[in-house]
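Visitor: Next input, structure requested:
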Amino acid sequence: MDDLQPELRTVDITRYVTPLREGGSLPAIVEADDSFLYVLKFRGAGQGIKALIAELIGGEIARAIGLRVPEIVFATVDPAFGRTEPDEEIQDLLKASEGLNLALHYLSGAITFDPVVTRIDATLASKIVWLDCLITNVDRTCRNTNMLMWYKELWLIDHGASLYFHHAPQNWEEHSRRPFTAVKDHVLLPWASELETVNESLLSILTPQRIRSIVSLIPDEWGEKAFGKAEEARNIYEHFLSNRLSITENLIKEAQHARKALI
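Guide: Predicted structure coming up:
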């Protein structure tokens, strides 16, 4: 297999442990048939399949450029899984999520990243800001950092709000070349002083072949639900990201301008 091709395992969910009520989509801690715990992202919740696609693409791009992301797996929910769940809201969610979902390895004991308590170096901060400008991730703010400290290392989670163009995809090509104005609210922007330096190295990693290999992970069923045809979905995401990569200099300028306004 091509060494650029990421591999995702598929697990069967065997036990619902507890909901995580921090978000509106009610992700949950579950146990799978490999005896590991995972944070399960439900296809039947919130923005549905498109949020799972964003989680998949955003997480694997982050991993490709050397950032820490919990292992992402495909997770199958059996039709009988929710029958014994007493909470009606959760039972409905489980029923609506039968089939293939997405899950991330649960980092037991991890704590939420707090920029007041933990400072990270400029290079790492710049890589994360660069990533979020690329994938249009609006959900890495002081209010909700979506980063965890685990064994004194920074881990990225929750990329489901990325690639938001796909919720109104008619003008996806126009969206692909727009600046990312939401960078002004990024929690790490004050420390992202090395954006120009990291840009060259990250572009060399995210080659067209690597982007294609990540996008190819989208299951046919998800692509069909998102855009009608699986191959069309993959083509749209691939070209959206390729266009974003072609304008990183503009994205950097937008971030630098916003950073100057802060400091």
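Visitor: From here on, just use CA atoms for contacts and neighbour counts.
Guide: OK.
Visitor: Tell me which residues of the helix or strand where Glu200 lies come out buried.
Guide: Here Glu200, judged by DSSP states H and E, is contained in helix 195-205. For helix 195-205, burial by neighbour count (16 or more other C-alpha atoms under 10 Å) applies to Leu195, Glu196, Asn199, Leu202, Ile205.
Visitor: I have a second one here; can you model it like the first so I can compare?
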Amino acid sequence: MAQHPEIRTVNVTRYVTPLREGGSLPAIAEADDGFMYVLKFRGAGQGIKALIAELIGGEVARALGLKVPELVLANLDTAFGRTEPDEEIQDLLKASVGLNLALHYLSGAITYDPAVIKIEPRLASQIVWLDCLLMNVDRTARNTNMLIWQKELWLIDHGATLFFHHNWQSWKEQALKPFVQVKDHVLLPQASQLIEVDAECRTMLTPERIRAIVDLVPDEWLATDLAEASVAERRQVYADFLITRIASSHIFVKEAQHAGKILI
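Guide: Below you'll find the model as predicted:
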């Protein structure tokens, strides 16, 4: 796997249809490379921080060898959406001019149903480990945020991760916290190889690889409030948070094992 991940930039050419699941109102859109994408808007309620979490979380998952749809930066022109009749969508498009984030649209994919498909222990353990690292509260039985596409499991929607960035001052404290919400993780009952997976994941997610992933975040997404911190300082905090959390992974692995035993 490459040490230095890359991310393409595309221009959105056609708004196809909104996806009304959840509050952020993502959409299926077509880009100038001819592909269809699920477009996540910077002007949505969760704002740019959700896009940063989506990008970092998705690329960390990919670095671990997990399947994630390709992520691209999606440029939205000022003229885009002027003919959109829906006022709510038009406002969203106007507020999202510039760089947004999009995931390659997996046509024909179905939502993962834990009652129908069982995931083998190693893969389940990898995903639980990832979500403990990222503090992902959004992989529950009610909302798995996983798809089955071409008979393989794909991870989507990492925008609800890294919530330390809503309170920058406490990032060191947050980095060392167990992830108690793991008790609600949809794959926790199958995650019986956390110790083995922990050692492998720590080896793969070197500080250099983490910094390379964080470097993918566009400067303009980090420049929302320069009075609070500079772009470079914010980028450094994301990297330091993840590097610290990986180095202290025994804390969240122990919490996950404890939560798993309670389920038995």
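Visitor: what's the TM between chain one and chain two?
Guide: Laid over one another, the chains give 0.98 as their TM-score (TM-score structural alignment, normalised by the length of the first structure), with 262 aligned residues with a C-alpha RMSD of 1.1 Å.
Visitor: hang on, the earlier thing: the buried residues of helix 195-205 of the first structure into JSON lines, with extra columns for distance to Leu67 of the first structure?
Guide: Below are the buried residues of helix 195-205 of the first structure laid out as JSON lines (distance: C-alpha to C-alpha, whole Å):
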{"residue": "Leu195", "distance to Leu67 of the first structure": "15"}
{"residue": "Glu196", "distance to Leu67 of the first structure": "18"}
{"residue": "Asn199", "distance to Leu67 of the first structure": "14"}
{"residue": "Leu202", "distance to Leu67 of the first structure": "11"}
{"residue": "Ile205", "distance to Leu67 of the first structure": "12"}
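Visitor: where's the closest residue in space to Leu203 of the first structure that isn't next to it in sequence, which helix or strand?
Guide: Spatially, and ignoring its direct neighbours in sequence, Leu203 of the first structure is nearest to Leu245 (7.2 Å; C-alpha to C-alpha, 6 or more residues apart in numbering). Assigned by DSSP H and E, Leu245 of the first structure falls within helix 230-246.
Visitor: can you pull out the helices in the stretch 1-150 of the first structure?
Guide: Per DSSP state H, counting those that start in this stretch, the stretch 1-150 of the first structure carries helices over the ranges 49-64, 88-96, 122-134.
Visitor: Can you lay out the ones you listed as a markdown table showing mean neighbour count and distance to Ile72 of the first structure?
Guide: Output for the helices of the stretch 1-150 of the first structure, formatted as a markdown table (neighbours: other C-alpha atoms under 10 Å; distance: least, C-alpha to C-alpha, whole Å):
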| stretch | mean neighbour count | distance to Ile72 of the first structure |
| --- | --- | --- |
| helix 49-64 | 23 | 7 |
| helix 88-96 | 16 | 20 |
| helix 122-134 | 22 | 18 |
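Visitor: mind giving me JSON lines with those and columns for distance to Asn171 of the first structure?
Guide: Converted to JSON lines, the helices of the stretch 1-150 of the first structure look like this (distance: least, C-alpha to C-alpha, whole Å):
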{"stretch": "helix 49-64", "distance to Asn171 of the first structure": "16"}
{"stretch": "helix 88-96", "distance to Asn171 of the first structure": "29"}
{"stretch": "helix 122-134", "distance to Asn171 of the first structure": "17"}
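Visitor: With respect to Val17 of the first structure, which of these lies nearest?
Guide: In terms of C-alpha to C-alpha, the element of these nearest to Val17 of the first structure is helix 88-96, at 11.6 Å.
Visitor: what's the mean deviation for the closest one versus the second structure?
Guide: Taking mean C-alpha distance after the TM-score superposition for the first structure, the mean distance separating helix 88-96 of the first structure from the aligned residues in the second structure is 0.3 Å.
Visitor: can you list contacts of that helix?
Guide: Helix 88-96 of the first structure is contacted from outside by Phe42, Arg43, Gly44, Ala45, Val77, Pro79, Phe81, Gly82, Arg83, Glu85, using C-alpha atoms under 8 Å, 6 or more residues apart in numbering.
Visitor: closest to Asp158 of the first structure among these?
Guide: Set against Asp158 of the first structure, the nearest of those by C-alpha to C-alpha is Phe42 (12.7 Å).
Visitor: OK, contacts around the closest one?
Guide: With C-alpha under 8 Å, 6+ apart, Phe42 of the first structure has these contacts: Ser25, Pro27, Gly48, Leu52, Leu93, Leu94, Ser97, Asn101, Leu102.
Visitor: by contact count, what packs against the helix holding Leu245 of the first structure?
Guide: helix 122-134, helix 172-176, helix 208-215, helix 220-227 (3 or more C-alpha pairs under 8 Å, 6 or more residues apart in numbering; DSSP states H and E).
Visitor: Okay then, goodbye and thanks.
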